[in-house]
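Trainee: The sequence isn't on hand, but the structure is:
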């Protein structure tokens, strides 16, 4: 078929625009701090007492703690001993190349199930090593107590009804160097993109440990999480900073639910709730001391994951002989917090009425300005909510009519499935990975990826060949018209 010159030029222009739009844009270089006064990973205007590194950490202080190689051996040993309820995997490497090992505890480790997932992260700061020791104790306790009487022991409840992921150390280099920051001396809990003061949201400029956590959250469908720190005794919840940088209570949309979760931990602790500094043993981060670039706020905003920052030891580096005592003091708090994912909240799946297949919709609660997404493969969602309240829950997805229902959430969890009807309009196709075949990517107009640029160049070459062929044929036709008289149409 001949292509008109105007049509060809229009098509050529469209393809060129789409192709060049896919080329990467220049990212601004990451600086130390901007006009907002936010410190980029180092001590600055918003320092808390906890930011101060300990006095010189002596060999005597570190005696009894596992070294990085000993911790790695312990993790691999756990995987061998408890292979029936665990798997070991790495989410990346530190600056100096140490693998960031994760222990997944579940009766079906590595499999996708319509169950909530929780993650624990220890040793975010290199000079706060208590978390790495306590988390290994937690893993072994779950393994040793699995299949015991579930009325007494929570191990069976946790192993069979959820997936627990444990990262004992996020900062092995900082631990080895006996300092707060990583090998580049960057505070990893100030290195995440911040909602109030985005110095540079380009992920490639983050530390490798930070990027590993970000990619991990994108890959897994975490419902909630907690990071373990030392230097105080309190359960901290979002927001960690405020828009005007003042020290004040600055609650997130799910403030009531976060206070409930923090109280679950504090009230289960042997003395955290008795704190004279923090009422009930819990605190809003911005009220305690504002920080920016923190991990828990990023989890909530970008992962729909409800994360707490748990300060579990008054001392950053207590004597190793005290570690078992600290574990016992925090054991029920950790177990109750993880078990709360199963024992409370709203859980269910979202289906399409026309196909009966699960769909990756989203869930909102009226009056709470946040939403969570259902999983891409199974369409399951797990929404943390404060018990004893009435909620109007809304499930939605592009191409379908939203559906809402009012519930009264008692002290126990509620199961609630949604079946959404197509809205009758053309909707994007979804493959088995939950990817949109003709939808926007990340809320931005779809851009042709640079790796596909060669394909568009090939298309341009074919179109150009067709155009030249068409032009040649038209020239030949004109020459022929001068030699052969045109025939008139014949009436029949």
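Mentor: Yep, it's here. Predicted model, so just to flag it, every value in this text is computed and none were measured.
Trainee: contacts and neighbour counts: CA atoms only from here.
Mentor: Will do.
Trainee: Look up which helix or strand residue 351 falls in, please.
Mentor: Applying DSSP states H and E as the criterion places residue 351 in strand 346-352.
Trainee: how far does that strand sit from the chain's center?
Mentor: 20 Å (C-alpha atoms, centre = their mean, to the nearest Å).
Trainee: which residues touch it?
Mentor: 114, 357-361, 374, 378-385, 395, 409, 413-422 (C-alpha atoms under 8 Å, 6 or more residues apart in numbering).
Trainee: Equivalent analysis for stretch 399-414, please.
Mentor: With contacts defined as C-alpha under 8 Å, 6+ apart, stretch 399-414 is touched by 342-347, 386-396, 418-428.
Trainee: Got a ChimeraX select line for the buried ones in the contacts of strand 346-352?
Mentor: A single ChimeraX command selects the buried members of the contacts of strand 346-352 (16 or more other C-alpha atoms under 10 Å):
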select :114,358,359,360,361,374,378,379,380,381,382,383,384,385,395,409,413,414,418,419,420,421,422
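Trainee: Not counting its neighbours along the chain, what's nearest residue 174?
Mentor: Nearest-residue entry for residue 174: residue 126, 4.0 Å, with adjacent residues in sequence omitted and distances by C-alpha to C-alpha, 6 or more residues apart in numbering.
Trainee: give me every residue that touches that neighbour.
Mentor: Applying C-alpha under 8 Å, 6+ apart, the residues near residue 126 are 171-182.
Trainee: all helices for the stretch 301-450 of the chain, in order.
Mentor: With DSSP state H, counting those that start in this stretch, the ranges of helices along the stretch 301-450 of the chain come out as 323-343.
Trainee: can you map out the strands along it?
Mentor: Secondary structure of the stretch 301-450 of the chain (DSSP state E, counting those that start in this stretch): strands located at 306-313, 346-352, 362-365, 368-373, 380-383, 389-396, 403-409, 414-415, 418-420.
Trainee: Could you single out the most deeply buried of these?
Mentor: Greatest average neighbour count among the strands of the stretch 301-450 of the chain goes to strand 380-383 (a mean of 26), per mean count of other C-alpha atoms under 10 Å.
Trainee: Alongside the first one, take a look at this:
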């Protein structure tokens, strides 16, 4: 057995180790292309579009079947450097790529992760901004925005109010990308603080803004996801690692509670792309000296890996008609946590629902038929890097091939504008009332 492992190690590709420095576009492209060529069986490199100045927006996919979606294999993504002057995340994702591909076949945990997950990594969403930064700086730099001077994290459609800023090429590219894959879980990497922030970033009274927060119907899952990342980062889990006016108990915060913003990417992912996304603020200093990069990698490596694993919580499966034909564009929701944009099956009839352990009722809705209910119990732990698998056979005759893919469209308008009621997650609690009162009295 030891000899077999030795031979396997000798057969695996060897590339020069990535140094701990800041890699500009030519260097980053050379690294990504080298990885793609040397690990072609588990990687696929492609550009999802171009920046204002024509730089490619590169995405490297790592997985056992990197070039195409496979049924039952969830899609995960990391996006960094959305603000060009927030540079730590960009370098962390390059080192994560190197760690994943060099651990395949050597580390059982990473090998299983690659076997069971299709991992999309975009090191830089704003390469023009990164190139515009003249020197490292802990605070605001002109490279924050793209070359048209727009903040990309204020540039997406907003579910709570009209966002009329011109949509930028980088934003359009990401929106199109989200439509091409069945992304389940995501995080976008920022800098300037140390905290894991979860949706919503904007809100209305129906989502809890009267209590200084804005919560999704999946607030329990989002808090769990944020804690999963923060708990493995020794500095992030401190109450106030950056010594700012606001503290983050446990290293997490609701985005709206921290500060409201319009047109953010994480809200857009959750509402229109059916993808749970949180925002990871990874360094008090936005663009620290390169000598600090090894410590950032050591502090975030375990968190980055553990967070990817969370794509395997909850339940997944396919919806079939009585003839065993998969049904696309069928609404699949948990009964007590429906989304303002209903979550639907993809073209393979697949659904993925991120849920914590417990008992749930899944409601499948097909136009012209009564909702079909299925009871599931999510076990305490995911099994072998897989969510609970639950295929659902609908008791309908015929293939239901009359279901149009665009019926009904979820419009890109302020969807929450007229919403009156709110879910259980947004109802007030005594604790949050006292927190709100404290901030009013002492801010």
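Mentor: Perfect, I can see it now. The shown structure was predicted, so the numbers you read here are calculated from the model rather than taken from an experiment.
Trainee: And the TM-score between these chains?
Mentor: The TM-score (TM-score structural alignment, normalised by the length of the second structure) is 0.78; 365 aligned residues with a C-alpha RMSD of 2.1 Å.
Trainee: picking up where we left off before, would you reformat the strands of the stretch 301-450 of the first structure as TSV and include distance to residue 218 of the first structure?
Mentor: Shown next, in TSV, are the strands of the stretch 301-450 of the first structure (distance: least, C-alpha to C-alpha, whole Å):
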stretch	distance to residue 218 of the first structure
strand 306-313	14
strand 346-352	20
strand 362-365	16
strand 368-373	12
strand 380-383	15
strand 389-396	21
strand 403-409	26
strand 414-415	25
strand 418-420	24
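Trainee: Among the ones you listed, which comes closest to residue 239 of the first structure?
Mentor: With C-alpha to C-alpha as the criterion, residue 239 of the first structure lies closest to strand 306-313 of the strands of the stretch 301-450 of the first structure, at 10.3 Å.
Trainee: Name the nearest of the contacts of residue 126 of the first structure relative to residue 285 of the first structure.
Mentor: residue 180 (19.3 Å).
Trainee: could you list every residue that touches that closest one?
Mentor: 53, 125-128, 174, 187 are the contacts of residue 180 of the first structure under C-alpha under 8 Å, 6+ apart.
Trainee: Neighbour-wise, which one of these leads?
Mentor: residue 125 (30 neighbours; other C-alpha atoms under 10 Å).
Trainee: That one matches what in the second structure?
Mentor: If you follow residue 125 of the first structure across to the second structure using TM-score structural alignment, you land on residue 83.
Trainee: Next: residue 162 of the first structure.
Mentor: By TM-score structural alignment, residue 162 of the first structure lines up with residue 117.
Trainee: check which helix or strand covers the one residue sitting closest to the centre of the second structure.
Mentor: Compute the mean C-alpha point of the second structure, and by C-alpha atoms, centre = their mean the closest residue is residue 186, 1.2 Å away. Using DSSP H and E, residue 186 of the second structure falls within strand 183-190.
Trainee: Quick one: residues in contact with that strand.
Mentor: With C-alpha under 8 Å, 6+ apart, strand 183-190 of the second structure has contacts from 74-83, 86-90, 266, 273-283, 286, 308, 310-311, 352, 354.
Trainee: how much distance is there from the longest helix along the first structure to the middle of the chain?
Mentor: When the first structure is parsed with DSSP state H, its longest helix is helix 453-483. Relative to its chain's centre, helix 453-483 of the first structure lies at 52 Å (C-alpha atoms, centre = their mean).
Trainee: what's it packed up against?
Mentor: helix 5-21 (3 or more C-alpha pairs under 8 Å, 6 or more residues apart in numbering; DSSP states H and E).
Trainee: corresponding residues in the second structure for the helix it packs on?
Mentor: Using TM-score structural alignment, helix 5-21 of the first structure finds no match anywhere in the second structure.
Trainee: Can you name every helix or strand that that helix contacts?
Mentor: In terms of contacts (3+ C-alpha pairs under 8 Å, 6+ apart), helix 5-21 of the first structure is packed against helix 453-483.
Trainee: which part of the second structure lines up with the helix it packs on?
Mentor: Using TM-score structural alignment, helix 453-483 of the first structure finds no match anywhere in the second structure.
Trainee: how far off helix 5-21 does that helix point, in degrees?
Mentor: 170 degrees (axes from the mean of the first three to the mean of the last three C-alpha atoms, to 10 degrees).
Trainee: May I see the buried residues of helix 453-483 of the first structure?
Mentor: By neighbour count with 16+ other C-alpha under 10 Å, helix 453-483 of the first structure contains the buried residues 453, 460, 463, 466-467, 470-471.
Trainee: same question, stretch 68-87 of the first structure
Mentor: By 16+ other C-alpha under 10 Å, the buried positions in stretch 68-87 of the first structure come out as 68, 71-72, 75-76, 78-79, 82, 85-87.
Trainee: same deal with stretch 135-151 of the first structure?
Mentor: Residues of stretch 135-151 of the first structure classed as buried under the neighbour-count rule (16+ other C-alpha under 10 Å) are 135-139, 142-143, 146.
Trainee: quick one on the thing from earlier: my guess is the match of residue 162 of the first structure contacts residue 74. True?
Mentor: Yes. Using C-alpha atoms under 8 Å, residue 117 of the second structure is in contact with residue 74, at 5.6 Å.
Trainee: Look up how far residue 286 of the first structure lies from the aligned residue in the first structure for residue 181 of the second structure.
Mentor: Counting by TM-score structural alignment, residue 181 of the second structure corresponds to residue 220 in the first structure. Look at residue 220 of the first structure and residue 286 of the first structure: by C-alpha to C-alpha, to the nearest Å, they are 28 Å apart.
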